[in-house]
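1. I'll drop the sequence and a predicted model, then ask my questions.
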Amino acid sequence: MKQPERIKGRATLSTVLKLALAGGLLYWLISSGAIRLEYLTVSTGSLPGMTCAALLALAAMQIGAARYSLLLSGVGTPVGASAALRINAVMYFFTQCVIGPASGDVARYYYTVKETGKGAGAGAAILMDRLIGTAGLLLFSAVGIGLEWNLVQDSEIFRSIVIPLGSLFFFLWLSLLLGFVSLTAGRAKAVMLSLLLMGVGTGFYASGAAEALEKGLLPVFAGSCLFALTIALLLPELKPGAGLAERFRTNRVGEKVIDLLDAVLLYADRWRYVFLTVLVTAVQHLLLISSLFFFSDSINIPVVPDFSEVFLAAPLSYLAGIIPAPAAGLGVNETAFEEFLKLGSSGVVVAGASIYLVQRVWITLFSLSGLGVLIFKTKTLPDG
């Protein structure tokens, strides 16, 4: 079999498996009663709340354009507000509506290059956007757990879920964070950041707040910090265009890797853009969580969850969407939100999948604006 045919075959198989996963999860949610048609209805009196929820979701989507624009500016690849909104719309369309190997990030990269002609800058911004987004969800997950701390302490099931999943994401994110700091700002700052995190964690456990979880989380926290710190100490300190350039610029792939690395390293001297992006990301996450809460208060479900319960379940469910699945984690997010919300409410709220599905429908409808961009806004690659 020729190489292009083999790649196409793997892509097709991957798509089929993802569809099977999504279909199986949705079938289970419907058959178990987590998704019911009557849950998805909206009374006339609830229309203002539904409108508010939809507008919050739309605002969160549009804030994503500002977030990406800030990161592009940080690597010297600025785009105008209208271009950022167009790219954001196309990204959401591919993420929500297109089934296949073309993801939202691929579309975002492609159309950013069409606007700017700078592939390395686009790649660096997308990479940083993913890192900050995941870090934000981890932080919001920790806050949500804190809001429902008594419940987490008393739930063996919750501890069995939170510990392995939280450990995995924390381990990966911390390794990336300290490694990036070591590469861009030097080992000394990476060590200082690691010691700061260890100090915060030590104070947390010394306070006795984590008594019920310390057997599971304390070793993971300490091990993750030490392993990530080891990575940071082993990595060299890099500067844009120096060190590895001559070694890797021997072929086209090496040149692309170095260009991307050089672009990422630009953030070392432009932390203001990263800090602003962190703030914008926090607002975006809060809007999405608030949107879920207002959706839950608008549809016809038996019991409406408290905001703290939604705050607990939502970030963990968004993190579950990292699992490869078609149409922005279709089925995966609904299942995660159903189970986390059920655990967070001690089994009282049993329609979490319906709540999340309503938000997904609205975001998908809003993402159709990206189709209009694809149809009516065509541009050619800039020269050079």
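-> The structure has been received and is ready for your questions.
2. C-alpha only now, for contacts and for neighbours.
-> Will do.
3. residues of stretch 252-261 that come out buried?
-> Gly254, Glu255, Ile258, Asp259, Leu260, Leu261 (16 or more other CA atoms under 10 Å).
4. could the residues you listed go into a markdown table alongside secondary structure and distance to Ala34?
-> Putting those into a markdown table (DSSP: H, G, I helix; E, B strand; the rest coil; distance: CA to CA, whole Å) gives the following:
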| residue | secondary structure | distance to Ala34 |
| --- | --- | --- |
| Gly254 | helix | 49 |
| Glu255 | helix | 50 |
| Ile258 | helix | 49 |
| Asp259 | helix | 48 |
| Leu260 | helix | 44 |
| Leu261 | helix | 45 |
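5. can you list contacts of the one helix or strand Val373 maps to?
-> Val373 is located in helix 369-376, with elements delineated by DSSP states H and E. Helix 369-376 is touched from outside by Arg86, Asn88, Ala89, Val90, Met91, Tyr92, Phe93, with contacts defined as CA atoms under 8 Å, 6 or more residues apart in numbering.
6. comparison target below:
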Amino acid sequence: MVKQSKKLLVQSLKILFSAGIIFWLIQSGKLNFSALKNLLTPGAAALALFLVLLNLFFASERWRILIRSQGMIAHPWSVFKLSLIGTFFNFAMPGGVGGDVIKAYYFTRENPGSKVVAVTSVLMDRVLGLFAMVLLALVVMVYDINHIMKTPALLTLLWFIAGLFVAFVIALSLIFSQKVYQNGGLKKLINKLPLSEKFMKLYESMHLYGKDGKRFLLVIFLSLVSQACAITFLYLAGTMAGFNEVPAKTYFLVAPLGFMATAIPISPAGVGVGQAAFYFLFNLYTGHPSEIGPTSITAFQVGTFLMSLWGAFFYLRRKDRVEATEIAAN
């Protein structure tokens, strides 16, 4: 009873936190919903939703490739349906990882004995997705280095992103390295940890993802394509909202950093956090206050939510449906 009360309290605080940020942005004029009216035309809306669909599909394919790297059969449509269910629960459950728990659970139900694969594939999907965001942000910042050098805050951000990139490379190299695996040094360290048996299974499973270099590169490529679809959406939303002075390269720098912020599980699907992060980043990069950040990410979140309703439909049709709160408790 106490445990459930604590969870309810935390969830309520997350929702209030998200709502508070949105309220502040609207009241202060930093989030202008009326600027999005041009996206409501049939042609623009269809294109926007198609870009969201592509974003979700390529992200789903990334997860499917990771599942297949563990020697399991995974069909595109089946995995995509689970991904849509997960996307819906990102909105329905407080915290951006809620959907990951749900889709991993149902993957295990469809494939008995695959619990470790489900957990590690979802975890690796998140890790490599974030790595691709860091990579894209770093490449764009280096490409626009002259502008970065003129702004101390952006230069500091560049060093931070470069540090993250190096940390990712070192961590992935240690996990994937065959020499480290055979040497046993990392295994000895894991054996000294609490719950060492579970951590060992996790490490051994994650190690397998690095055995096929081509497949690993395909996962990174799919991540970048998925991000490109999302960024194109943001550019479309920003342009149609009247922010024509912002070049496309700005979106390619800001979006990966903004999406990294929304991945932090402190609000449902990053709502509120995304608006604040995009507002700050766009203003930092352009050098002046603007509504473009909160406006464009709000449009993307609305489009993603609309597409995620298909996930709700697929969830309700499942004969083995289980209440999400019960899944999260396990």
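-> All right, it came through fine. All figures in this text were calculated on a predicted structure; none of them were measured in a lab.
7. what is the corresponding segment of the second structure for the helix holding Val373 of the first structure?
-> Under TM-score structural alignment, the match for helix 369-376 of the first structure in the second structure covers residues 310-317.
8. ok, stretch 29-42 of the first structure next?
-> Against the second structure, stretch 29-42 of the first structure falls on residues 25-38 (TM-score structural alignment).
9. circling back to that earlier point, what's the mean distance for the match of helix 369-376 of the first structure versus the first structure?
-> When the first structure is overlaid, stretch 310-317 of the second structure sits 0.9 Å from its aligned residues on average, using mean CA distance after the TM-score superposition for the first structure.
10. so what's the gap between that stretch and the chain middle?
-> The chain centroid and the centroid of stretch 310-317 of the second structure are separated by 21 Å under CA atoms, centre = their mean, to the nearest Å.
11. same check, this time on stretch 166-178 of the first structure
-> On CA atoms, centre = their mean, the centre of stretch 166-178 of the first structure falls 14 Å from that of its chain.
12. only the buried residues of stretch 19-39 of the first structure, if you could.
-> Buried residues in stretch 19-39 of the first structure (16+ other CA under 10 Å): Leu19, Leu21, Ala22, Leu25, Leu26, Leu29, Ala34, Ile35, Arg36, Tyr39.
13. grab the nearest non-local neighbour of Ile132 of the first structure.
-> Val278 (6.5 Å; CA to CA, 6 or more residues apart in numbering).
14. sec struct for the one you found, please.
-> helix (DSSP: H, G, I helix; E, B strand; the rest coil).
15. counterpart of it in the second structure?
-> Val278 of the first structure maps onto Ile220 in the second structure, by TM-score structural alignment.
16. how many residues are close by that match?
-> 21 (other CA atoms under 10 Å).
17. can you pull the contacts of it?
-> Leu128, Gly129, Ala132.
18. tally of neighbours for the second one?
-> Gly129 of the second structure is flanked by 23 other residues according to other CA under 10 Å.
19. contacting residues for the aligned partner of it in the first structure?
-> When the first structure is aligned by TM-score structural alignment, Gly129 of the second structure is paired with Gly133. Contact partners of Gly133 of the first structure, counting by CA under 8 Å, 6+ apart, are Thr281.
20. average offset of the helix or strand containing Gly133 of the first structure relative to the second structure?
-> Using DSSP H and E, Gly133 of the first structure falls within helix 119-147. Relative to the matching residues in the second structure, helix 119-147 of the first structure has an average distance of 1.2 Å after the fit, by mean CA distance after the TM-score superposition for the first structure.
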